[in-house]
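In: Build me a model:
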Amino acid sequence: MTTLVLHRGSLRANPYERWLADHGEKIVLLASAEQLALFGEELPTEAPYLHAEALTGYDTGPHVAERAAELVERFGVTDVVACQEFDIERAAALRERYGLPGQRPGSALVYRDKWRMKQAAVRARIPVADHALLRSADDLGAFADRHGLPLVVKPRRGALSVGVSVLRTAEELAGWLRTAEIAGPDGEPQWLAEVFVEGSMCHIDGTVLDGQIATLWPSQYQYALADYRDRKGRVDIALDTADPLARR
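Out: Down below sits the predicted model:
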């Protein structure tokens, strides 16, 4: 059994050889050269790695998917692992092409395309902020006229909050339009506008032991997420047991 790992980030923080040790699998690694340089890391050379290489232009280049397919065929890959947002669709396409187990493009698209994601949520009657797909600059102005400021603009297929902006004034809106490419190279809309939702942001941390939830508790961020002008400490604090929001 051989696993192809599509990797972006730190190898020290992602010990695939330990994670896959119980399965006795050999590993083929395709990594981001930029990320390895950022973390000052080298490619692994010892077992269980059969092969490891790094490519430049990893986040956006079509050559990454092409090289991944070559590695699947060369090493007889039986599984594909992808832990980063940029790799979800790549991995799904490889699984479908080669009949490998795991997520396929139909569901992967909903995780990566925020427009499709919101449509799926609406169909499931899950409340989401009012939003619009921007097909032209006029669409953003019309959205602001309907909903007012501030509003949020975000890449349709972004990751890690890169490119997300909160437009609080007419001047910021006009400035954003001067620099944004509304359509991608294929002519498809690549930006969404959303109503800005006031309020605190919480998240849930938990652990699973033997397939069962062992711990589960919410914490509240103490800074504004996705707002890179906010220079407060990047901390969060667990909610008190008496806080009604904790139980909710």
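
In: Going by C-alpha atoms from here, please, whenever you check contacts or count neighbours.
Out: Fine.

In: and the longest strand for the chain?
Out: Using DSSP state E, we find that the single longest strand of the chain is strand 212-221.

In: so after it, what's the next helix or strand?
Out: For strand 212-221, the following helix or strand on the C-terminal side (DSSP states H and E) is strand 236-238.

In: what separates that following strand from the chain centre, distance-wise?
Out: Distance, stretch centre to chain centre, for strand 236-238: 23 Å (Cα atoms, centre = their mean, to the nearest Å).

In: For that strand, give me every contacting residue.
Out: Contact with strand 236-238 is made by 217-223, as judged by Cα atoms under 8 Å, 6 or more residues apart in numbering.

In: Enumerate the positions of the longest strand of the chain that are buried.
Out: Neighbour-count burial for strand 212-221, counted by 16 or more other Cα atoms under 10 Å, picks out 218-221.

In: where does it sit relative to the chain's centre, distance-wise?
Out: Using Cα atoms, centre = their mean, the offset of strand 212-221 from its chain centre is 21 Å.

In: Report all helices and strands that it contacts.
Out: Judged by 3 or more Cα pairs under 8 Å, 6 or more residues apart in numbering; DSSP states H and E, the packing partners of strand 212-221 are strand 202-209, strand 236-238.

In: ok and it relative to strand 202-209, angle-wise?
Out: Here strand 212-221 runs at an angle of 160 degrees relative to strand 202-209 (axes from the mean of the first three to the mean of the last three Cα atoms, to 10 degrees).

In: ok so, going back, between the contacts of strand 236-238, which is closest to A246?
Out: Using Cα to Cα, P218 is the member of those that lies nearest A246, at 6.1 Å.

In: and the residue nearest to the closest one when sequence neighbours are not counted, how many residues sit next to it?
Out: Once flanking residues are discounted, P218 sits nearest to I204: 4.3 Å by Cα to Cα, 6 or more residues apart in numbering. Neighbour count for I204, taken as other Cα atoms under 10 Å: 11.

In: Going by residue numbers, what spans are strands in the protein?
Out: 2-7, 26-32, 49-55, 79-82, 131-134, 151-155, 165-167, 191-195, 202-209, 212-221, 236-238.

In: who wins for proximity to R104 among the ones you listed?
Out: Taking Cα to Cα, strand 79-82 is the member of the strands of the chain nearest to R104, at 11.2 Å.

In: how about this one, so we can line them up?
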Amino acid sequence: MNIIFVEPAFPANQRRFVHALASVGADVYAIGESDEAHLGDDLRSALRGYYRVGSVTNVQQLIDAVRHFQGQVWIDGLEATIEAHMMPAAQARQATNIPGTSVRTTWLCRDKPSMKEVLRAAGVPTAASAAIESSAEAKEFADRVGYPLIVKPRTGAGAQGTARADGDDELAEVLHRFGDEGATSLAIEEFVEGHEGFYDTITVDGRVAHDWVTHYYPNVLEAMRHRWISPQFVTTNRVDDPSNTFYAEVRELGRRVIDALGIETSATHMEWFYGPKGLRFSEIGCRPPGVGAWDLYSAANDVDVYREWAHVIVHGRPEQELKRSYAAGLVALRPDRDGVVTGYDGIDRLQQRHGEWIIDAHFPPVGHSTQPVEAGFMANAWVRVRHPDYDTVRAMLDDIGRTVKVHAG
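Out: Here you go, the predicted model:
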């Protein structure tokens, strides 16, 4: 099978997808923005061909590159895994008659108001939402729904660019800031109170082949507002427990989302909230999750999830079953201020207490520039662990967050 992969070199984990496809027997052709000489021998050896473009988000350039490869071999599939690449890839598929995720499905997974309208029509509970293009439309929504409200770009990924408004003055300030950034159309929605997590799948012809349920501690907006928080996300190994009705409900709603949006063979990423109003689904991505979630899933199940994805793409079925042997999680460790890293406390105690269960860790060297809190979970130092018991994983991550200190100056 001949597969085109969009942008094999950046970010760095894109190489994992290329190697996974090659490992299950695909001939991989890639379209990227780097000079081929800069790909490195390891990546070039996994490719049968490479075509450089100025931008992989330029649809015409992508179409031209696809047609270049179609002039050489029969192309069976075109894959992309980065949010910003999804729509150009779908449009290139449509223009070149390559099967895969459609433009309609991709649009519904990108445009938040349209997505939620379709989900509500399918009986999937979501937050009240609307597309707005003026402050008057925003004020009308606020008067109808009430505060607090969430405002975000219509096609952003996850919590990217998300802002909360608790009153008229804050809403006006948020809209002004988005206007200064050039946003002319935004998504506005009710703030859903409750615990936040995500449901990820790999699907085959609209059926779930693999799935995972993961929890945030605390919720993302709170985590991205406060430097002192060491936020976590933890994937559970209890999802198959027949007595756990919550996970059963998450999985059932996830399957309804897949059907409503017309997702066929793909990775998916679905954000959810659970609170006083019950379970609500939020953002939906027709792509793998970010922040190294698949690395956690691989460690939790003793299986290479990237290879599982590739096996589904190439052979139409998973290669292995998930073992659910471990729960696994990540804790982000923030520097005490912006600047450069000056040192760490507690790393020795971390190894002494939890070394057996540590998957891996990242500690930027002294002198390395820090990243702002809002840059995300893996922007600075972090540690990943696994353990057969979910509650023990939580306790370990709490302890690591209290013990390890990142100093900056």
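
In: Just the TM-score for the two chains, thanks.
Out: Once superposed, the chains reach a TM-score of 0.76 (TM-score structural alignment, normalised by the length of structure 1), with 229 aligned residues with a Cα RMSD of 3.4 Å.

In: Thought S219 was touching the residue nearest to P218 of structure 1, still the case?
Out: Yes: contact criterion Cα atoms under 8 Å: I204 of structure 1 and S219 qualify, at 6.4 Å.

In: In TSV, list the strands of structure 1 along with distance to P244 of structure 1.
Out: Below are the strands of structure 1 laid out as TSV (distance: least, Cα to Cα, whole Å):
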stretch	distance to P244 of structure 1
strand 2-7	40
strand 26-32	44
strand 49-55	49
strand 79-82	37
strand 131-134	29
strand 151-155	29
strand 165-167	29
strand 191-195	26
strand 202-209	13
strand 212-221	11
strand 236-238	13
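
In: do you know which of these lies nearest P185 of structure 1?
Out: Among these, strand 191-195 sits nearest to P185 of structure 1 (Cα to Cα), with 13.0 Å.

In: That closest one vs structure 2, mean deviation?
Out: Taken against structure 2, strand 191-195 of structure 1 registers an average deviation of 0.8 Å after superposition, with mean Cα distance after the TM-score superposition for structure 1.

In: so that strand matches what in structure 2?
Out: The aligned range for strand 191-195 of structure 1 in structure 2 is 186-190, by TM-score structural alignment.

In: the helices in the stretch 301-409 of structure 2, which residues?
Out: Secondary structure of the stretch 301-409 of structure 2 (DSSP state H, counting those that start in this stretch): helices located at 305-315, 347-354, 390-403.

In: In a markdown table, list these along with mean neighbour count and distance to F233 of structure 2.
Out: What follows is these, written out as a markdown table (neighbours: other Cα atoms under 10 Å; distance: least, Cα to Cα, whole Å):
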| stretch | mean neighbour count | distance to F233 of structure 2 |
| --- | --- | --- |
| helix 305-315 | 23 | 18 |
| helix 347-354 | 14 | 18 |
| helix 390-403 | 18 | 9 |
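
In: Can you list the buried residues in the longest helix belonging to structure 2?
Out: Identified as the longest helix of structure 2 according to DSSP state H is helix 245-261. Using 16+ other Cα under 10 Å as the test for burial, helix 245-261 of structure 2 gives 247, 250-251, 253-258, 260-261.

In: just to revisit the earlier point, let's have the contacts of strand 236-238 of structure 1 in JSON lines, adding distance to R67 of structure 1.
Out: As requested, the contacts of strand 236-238 of structure 1 are exported to JSON lines (distance: Cα to Cα, whole Å):
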{"residue": "W217", "distance to R67 of structure 1": "42"}
{"residue": "P218", "distance to R67 of structure 1": "41"}
{"residue": "S219", "distance to R67 of structure 1": "41"}
{"residue": "Q220", "distance to R67 of structure 1": "42"}
{"residue": "Y221", "distance to R67 of structure 1": "40"}
{"residue": "Q222", "distance to R67 of structure 1": "42"}
{"residue": "Y223", "distance to R67 of structure 1": "40"}
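
In: Now for the residues you listed: which two are most distant?
Out: Taking Cα to Cα as the measure, these reach their widest spread between W217 and Y223, a distance of 19.0 Å.

In: Which residue lies nearest the spatial centre of structure 1?
Out: For structure 1, the residue nearest the mean C-alpha position is E85 (3.3 Å; Cα atoms, centre = their mean).

In: quick one, what contacts that one?
Out: In this structure, E85 of structure 1 makes contact with 112, 159, judged by Cα under 8 Å, 6+ apart.

In: how close does the corresponding residue of structure 2 for it get to N97 of structure 2?
Out: Counting by TM-score structural alignment, E85 of structure 1 lines up with E83 in structure 2. Applying Cα to Cα, to the nearest Å, the value for E83 of structure 2 to N97 of structure 2 is 22 Å.

In: which helix is the longest one in structure 1?
Out: Identified as the longest helix of structure 1 according to DSSP H is helix 63-75.

In: which residue in structure 1 lines up with L149 of structure 2?
Out: With the correspondence set by TM-score structural alignment, L149 of structure 2 lines up against L151 in structure 1.

In: so how far is W176 of structure 1 from that match?
Out: 12 Å.

In: higher neighbour count, these two?
Out: Legend: neighbour count by other Cα under 10 Å for L151 of structure 1 and W176, higher for L151 (21 against 14).

In: my read: the more buried one touches E194, true?
Out: Yes: using Cα under 8 Å, L151 of structure 1 is in contact with E194, at 5.9 Å.

In: I'd like the distance from T268 of structure 2 to A299 of structure 2, if you could.
Out: As judged by Cα to Cα, T268 of structure 2 and A299 of structure 2 stand 19 Å apart.

In: if we can go back for a sec, tabulate the helices and strands packed on strand 212-221 of structure 1 (TSV), appending distance to E17 of structure 1.
Out: TSV is the format used below for these (distance: least, Cα to Cα, whole Å):
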stretch	distance to E17 of structure 1
strand 202-209	21
strand 236-238	31
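
In: what's the closest of those to D22 of structure 1?
Out: strand 202-209 (16.5 Å).
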